[in-house]
Each structure stands twice: as C-alpha cells, then as structure tokens.
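Student: sharing a sequence plus its predicted fold:
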Amino acid sequence: MFANLTGWHALIVLAIVLLVFGATKLPGLARSLGQSVRILKEESKNDEPAEPAPGTIAIPVVSRPDASRPS
C-alpha cells in the first residue's frame, strides 16, 4: 500500500501539516502524540491477566454471543 511513496510525498504531507496546524502548534501536537504512544505502550505491557490472590477461587467468565436473546 505504501510501497510507491517517495521522499516527495513525505515533503508534500509535511507541507500540508504545516499549513493546517501552523508552526506554533506542532510542538504541542508532537508532545501529545508522544505521550499517547507512551501510554499505549504502558497499557499494552500491563495487559497480562492478573494472578488471583492466594487462597481465593478463580471463577472463569464465559460469555455467549447470543446471551441477549432468550431461547
């Protein structure tokens, strides 16, 4: 899909971004984008299932796709 993109395409996209957002707002935009990526990495790293506390019984939750319709 992106195999035909060249350096000229990147320059054109950069120029459009500069026109739309303006040079004064780009540092804030980059900062918020970096912060979002950091949060996403932290959340995906913490996405592992938690171990139950010792002495407790873990009950698995089973969901059915047609649970809202009575049979």
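Tutor: Here it is on my side, so go on.
Student: alpha carbons only for contacts and neighbour counts from here, please
Tutor: Will do.
Student: element containing the residue nearest to the spatial centre of the chain, please.
Tutor: The residue lying closest to the centre of the chain (Cα atoms, centre = their mean) is L40, at 5.3 Å. Using DSSP states H and E, L40 falls within helix 26-45.
Student: buried ones in that helix, by neighbour count?
Tutor: For helix 26-45, the neighbour count (16 or more other Cα atoms under 10 Å) marks no residue as buried.
Student: ok now that helix, how far from the chain's centre?
Tutor: Chain-centre distance of helix 26-45: 9 Å, with Cα atoms, centre = their mean, to the nearest Å.
Student: what residues does it touch?
Tutor: For helix 26-45, contacts defined as Cα atoms under 8 Å, 6 or more residues apart in numbering pick out L18.
Student: okay, pairing it with this:
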Amino acid sequence: MSPSLWQIIIVIAIFAILFMGPKKIPSLGKSIGQAIRGFKKGLNEDEIDVTESSERLEEGSSQSQQKQSSKEKDKV
C-alpha cells in the first residue's frame, strides 16, 4: 500500500519544521508570498505594456494613412 499525497505532504511539513525550526517557517512563507506577488505584478505590467504599444501602433498607422491621402490630393 503506497502513501497518499496528503500523507507525503504532512511528512514533508514535519521534516521542514524539525530542520528549519519554527522561527524560520513564517519568514519562508513571507518570502514565497512576496515572490508570488512580484510574479503577478510582472504579468500585469507586461499586459499593460502590450496594450500601450498596440495603441501606439494604431495611432501611427492612422497618421500615416492621413499623410498618404493628403499627398494624393496634392497630386490631383
């Protein structure tokens, strides 16, 4: 009979408490939480950058189309 996932997690948690000590566990949790928050913030910033650059591209293409149409009017 093999141990279930929960039994393995409990054994790992007990070893972590024994080897790291109860004082280091909260600081470890805090650093993991900060890492996750930083990762999520980085993902959100990338989405914002992509949106801003696509808006700039759309504005640039509309301005270039206006310049081309004004040049064509000058020729006629």
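Tutor: That came in fine, so what should we check first? This structure is a prediction, so every number in the text was calculated from the model and none was measured.
Student: what's the TM-score once they're superposed?
Tutor: Once the chains are overlaid, their TM-score stands at 0.59 when taken by TM-score structural alignment, normalised by the length of the first structure; 52 aligned residues with a Cα RMSD of 2.1 Å.
Student: follow-up on the earlier one: counterpart of the residue nearest to the centre of the first structure over in the second structure?
Tutor: Mapped onto the second structure by TM-score structural alignment, L40 of the first structure lines up with F39.
Student: again, but for F21 of the first structure
Tutor: By TM-score structural alignment, F21 of the first structure lines up with M20.
Student: give me the neighbour count for that match.
Tutor: Residues lying near M20 of the second structure (other Cα atoms under 10 Å) number 11.
Student: next one: V50 of the second structure
Tutor: V50 of the second structure has 11 nearby residues by other Cα under 10 Å.
Student: can you tell me the element it falls in?
Tutor: Assigned by DSSP H and E, V50 of the second structure falls within helix 24-75.
Student: R56 of the second structure versus the match of L40 of the first structure, what's the distance?
Tutor: Distance from F39 of the second structure to R56 of the second structure, counting by Cα to Cα, to the nearest Å: 26 Å.
Student: try F19 of the second structure
Tutor: In this view, F19 of the second structure and R56 of the second structure are 54 Å apart by Cα to Cα.
Student: what do you get for I14 of the second structure?
Tutor: I14 of the second structure is 54 Å from R56 of the second structure, by Cα to Cα.
Student: could you do K73 of the second structure as well?
Tutor: Taking Cα to Cα, one finds K73 of the second structure at 26 Å from R56 of the second structure.
Student: if you count what's nearby, which of the two comes out ahead?
Tutor: Between K73 of the second structure and R56, counting by other Cα under 10 Å, R56 is the more crowded of the two (12 against 9).
Student: OK, contacts around the more buried one?
Tutor: By Cα under 8 Å, 6+ apart, R56 of the second structure lies in contact with nothing.
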